[in-house]
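Engineer: Mind looking at a prediction? Sequence and model below.
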Amino acid sequence: MDVSLTLWVLTILGLSALIAVDFFIGRKPHDVSIKEAGIWTVVWIVLAALFGVGLLIFGGGQPAGEFFAGFITEKSLSVDNLFVFVLIMAKFAVPTQYQQRVLLIGVLIALVLRAVFIAAGAAIIASFSWVFYIFGAFLIYTAWKLIQEARADEEDEEYEENRLLKAAEKRFGVADRYHGTKLWIQQNGKRVMTPMLVVMLAIGTTDVLFALDSIPAIFGLTEDPYIVFTANAFALMGLRQLYFLIGGLLKKLVHLSYGLSVILGFIGVKLVLHALHESGLHVPEISIPVSLGVICTVLIVTTITSLMASKKQAEAEAKAAETAEAAEAAGETSKNSVGS
């Protein structure tokens, strides 16, 4: 897809305007309700769908298919980010009324950093086609690692600050409490960061780790930097509302890691096949419609099986609790009989 500089500028301005509207509507710190989060989640999905339809009308079926496949993939991978966001919010004890501001700025930092990754990835791909072998192998390895982590089922997982964040805290110092939405304050005659700024940086920089697999994954679906960037932008910008909407459901998505590992492994194989094809070997390539179908099917199956497993576990726990209460009651009755 041939994208002019004018279209790039207009797209960035349009996305900036949407972000500004989102910011000013929610600029007053408050607890985000399920209704508010649901409305805005639908708004961002509708905007992404309209953008995809625009690509279909003006660019054709191929760019539109690549965008929707990329958007769905990035959206599903971004849900995995939410698990870490929950850990970060708990680690820094972020008051609920400030969480939406933290997520908005943190996601903006993540979007800027991803734009750098996308630009670098596009430049590498344009110069070295063999990089698809590396991307494919990395995604297959990541898929295997996700399965191992899911099987380990580490319930005591905690967030650990990265080196960049620790260096910033050591260099500038951190206040001992939150000061509203302020990012810097004067403390003992020294300008120090507030916990609000620290947690924003934590969310923004932590997303870089997720970009290491999500960026190669979407390049496996399209080599167009414009589609890669816009798919990432729409997926990330709705992440804040998704956090509040499905925060309580995250623990129920017990099979999400398995689903994501299947998607990453599938795209990794697609990349390797594409690299072999580019090298002159006559191997079958996986089309965008097939990719979109596989991704959607895996996500639907994963969600259904997760909810079924969670429901079964909840029933088992409730039954175990009832059995324990009955045993305890029987023990009390027996003790009273002996005493009388």
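Structural biologist: Yes, it's here.
Engineer: From here on, just use CA atoms for contacts and neighbour counts.
Structural biologist: Fine.
Engineer: Nearest to the spatial middle of the chain, which residue is it?
Structural biologist: Note on the chain: the residue nearest the mean C-alpha position is Ser78, at 1.6 Å, using CA atoms, centre = their mean.
Engineer: Which elements pack onto the top helix by length along the chain?
Structural biologist: Secondary structure of the chain per DSSP state H: the longest helix is helix 288-339. Here helix 288-339 touches helix 61-91, helix 256-278, going by 3 or more CA pairs under 8 Å, 6 or more residues apart in numbering; DSSP states H and E.
Engineer: Please work out the angle formed by the directions of it and helix 256-278.
Structural biologist: 160 degrees (axes from the mean of the first three to the mean of the last three CA atoms, to 10 degrees).
Engineer: any idea which element Val94 lies in?
Structural biologist: Of the helices and strands defined by DSSP states H and E, none includes Val94.
Engineer: just to revisit the earlier point, how much space separates the residue nearest to the centre of the chain from Val208?
Structural biologist: Computed as CA to CA, to the nearest Å, the Ser78 to Val208 distance reads 12 Å.
Engineer: for comparison:
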Amino acid sequence: MDVSPLVWTLTIAGIVLLLLFDYFFHVRKAHVPELREAAIWSSVYVGIALLFGVGVLVLGGGAAGSEYFSGYITEKALSVDNLFVFLIIMTSFRVPREDQQKVLLFGITFSLAARTGFIFLGAALINSFAWVFYIFGLILLITAGNMLKPESSESRHDENIAVRVARRLFHTSPDYDGDKLFTIHDGKRALTPMLLVMVAIGGTDLLFALDSIPAIFGLTQDVYIVFTATAFSLLGLRQLYFLLDGLLDRLIYLSYGLAIILAFIGVKLVLHALHENNVPFINGGEHVPVFEISTGLSLTVIIGVIVVTVVASLWSKAGRAQTAISNARRHATDYLDLGYTADHSERIRVYAALCEEETTIKNLGEKYRQKARDEEELMDLLHRAHAEHDESVRRAARDGTA
């Protein structure tokens, strides 16, 4: 697409305004968004992205429109996978639920800035060195292989190097002080866990960019389309996090679907690199006549893989069991952690959700009930959560009598 500087300026200004709107009208005051709020605003951001895609289709033509939608869908799918890691990071740092929105918005803003830098760097490399397509394709193929490897929950909870360095070099406080980044601890100025979790999210975002940017460059080399598809896939991610809360574990086949998509794009990049080849030790530096995958075929494969992955995950009884067990463990832990939130209504919501997940496990059949019973740590958490709830009810009854 031939995009003028004015269009670039208006596009960037619009994206910045959407981020500012999100901050000043949604996350400035700490609160836990209700499902209805998350659903409405998630739909609004998806609608904006789709309308923009229609504009690209009308003004830029069918090829540009297909490239935009292929890139947007791929980046959106990858962003959903990123939410798994965001959830793990915020759980491990015990981020109060009412402050999670601000952490997510910081992560989205940092991610957008980092990926913008990677996009222009990638575009410069591609324009100067055609062999970069080989590198990008190899990165995606390796990433696809890594996504198929089993990963323990402990390894995903490990703090990244930036957080470990921060804890080692600076005085840090063990507790949150609202949403402040700095506080006074033991008479000295200290970093709060809120700042550390933002560092963790930011460091993780950089790793995500190393996967996502080569993926979208495998679908289009138009910098404007790459930038806008990436930006719109990130906008609304905060709302999507709360909309999918409790359902992320249900998508048990998502990693397989994403691995297929990344491997497919990796092969597409290698084929394109062979077609444009100028590396001396490959075919004498001459172009290699190979089949090139069209944008239309790419879009069809991406949509098809995502649909099959999501449907298979939602229909899977094993997926429902895994979701219920994971959510029961998370809700029991949150309920027992009295420092998790100062909002009493949030504790009531967490306990109700815990009871609902236990009911789901009971209704799934003996095989999955036994699976839950075999997890001694889970059973201990559930027992302690119910004991704590019973005690709080007795305390409330005594206080009411008094």
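Structural biologist: Sure, I can see it. Quick caveat, the model's predicted, so the values are computed rather than measured.
Engineer: List the TM-score for the superposed pair.
Structural biologist: The TM-score (TM-score structural alignment, normalised by the length of the first structure) is 0.89; 321 aligned residues with a CA RMSD of 2.0 Å.
Engineer: quick one: contacts for the residue nearest to the centre of the first structure?
Structural biologist: 235-236, 239 (CA atoms under 8 Å, 6 or more residues apart in numbering).
Engineer: For Ile185 of the first structure, which three-state class applies?
Structural biologist: strand (DSSP: H, G, I helix; E, B strand; the rest coil).
Engineer: I'd say it and Met196 touch.
Structural biologist: No - under the criterion of CA atoms under 8 Å, Ile185 of the first structure is not in contact with Met196, lying 11.1 Å apart.
Engineer: Name the residue in these two with the higher neighbour count.
Structural biologist: Between Ile185 of the first structure and Met196, counted using other CA atoms under 10 Å, the more crowded position is Met196 (26 against 15).
Engineer: Give me the aligned partner of Trp8 of the second structure over in the first structure.
Structural biologist: Aligned against the first structure by TM-score structural alignment, Trp8 of the second structure finds its counterpart in Trp8.
Engineer: check which helix or strand covers that match.
Structural biologist: Here Trp8 of the first structure is assigned to helix 5-25, by DSSP H and E.
Engineer: In that helix, which residues are buried?
Structural biologist: Neighbour counts over helix 5-25 of the first structure (16 or more other CA atoms under 10 Å) mark Leu15 as buried.
Engineer: Please apply the same query to stretch 167-174 of the first structure.
Structural biologist: Those would be 169, 173-174, for stretch 167-174 of the first structure by 16+ other CA under 10 Å.
Engineer: Helices - which of those land there?
Structural biologist: Using DSSP H, those in helices are Glu169.
Engineer: Which member of the buried residues of stretch 167-174 of the first structure is positioned nearest Ala231 of the first structure?
Structural biologist: Nearest to Ala231 of the first structure among those is Glu169, at 33.0 Å by CA to CA.
Engineer: for the closest one, what are its contacts?
Structural biologist: Per CA under 8 Å, 6+ apart, neighbours of Glu169 of the first structure: 193, 198.
Engineer: quick one: what's aligned to it in the second structure?
Structural biologist: With TM-score structural alignment as the criterion, the equivalent of Glu169 of the first structure in the second structure is Arg167.
Engineer: try Ala90 of the first structure
Structural biologist: In the second structure, Ala90 of the first structure lands on Thr91 (TM-score structural alignment).
Engineer: Compute the number of surrounding residues for its match.
Structural biologist: Thr91 of the second structure - counted by other CA under 10 Å - has 17 other residues nearby.
Engineer: Okay, it and Arg329 of the second structure: tell me how far apart.
Structural biologist: 12 Å.
Engineer: Who wins on neighbours among the contacts of Ser78 of the first structure?
Structural biologist: In the contacts of Ser78 of the first structure, the most neighbours by other CA under 10 Å go to Ala235, 24 neighbours.
Engineer: Check which helix or strand it maps to.
Structural biologist: Secondary structure (DSSP H and E) places Ala235 of the first structure in helix 225-237.
Engineer: same thing with His31 of the second structure?
Structural biologist: Going by DSSP H and E, His31 of the second structure is not in any helix or strand.
Engineer: May I have the residues that are in contact with it?
Structural biologist: 97-99.
Engineer: hmm, try it at 10 Å
Structural biologist: 96-102, 343 (CA atoms under 10 Å, 6 or more residues apart in numbering).
Engineer: Which ones among those residues lie within helices?
Structural biologist: Per DSSP H, the contacts of His31 of the second structure map to helices at 100-102.
Engineer: Perfect, I'm done here.
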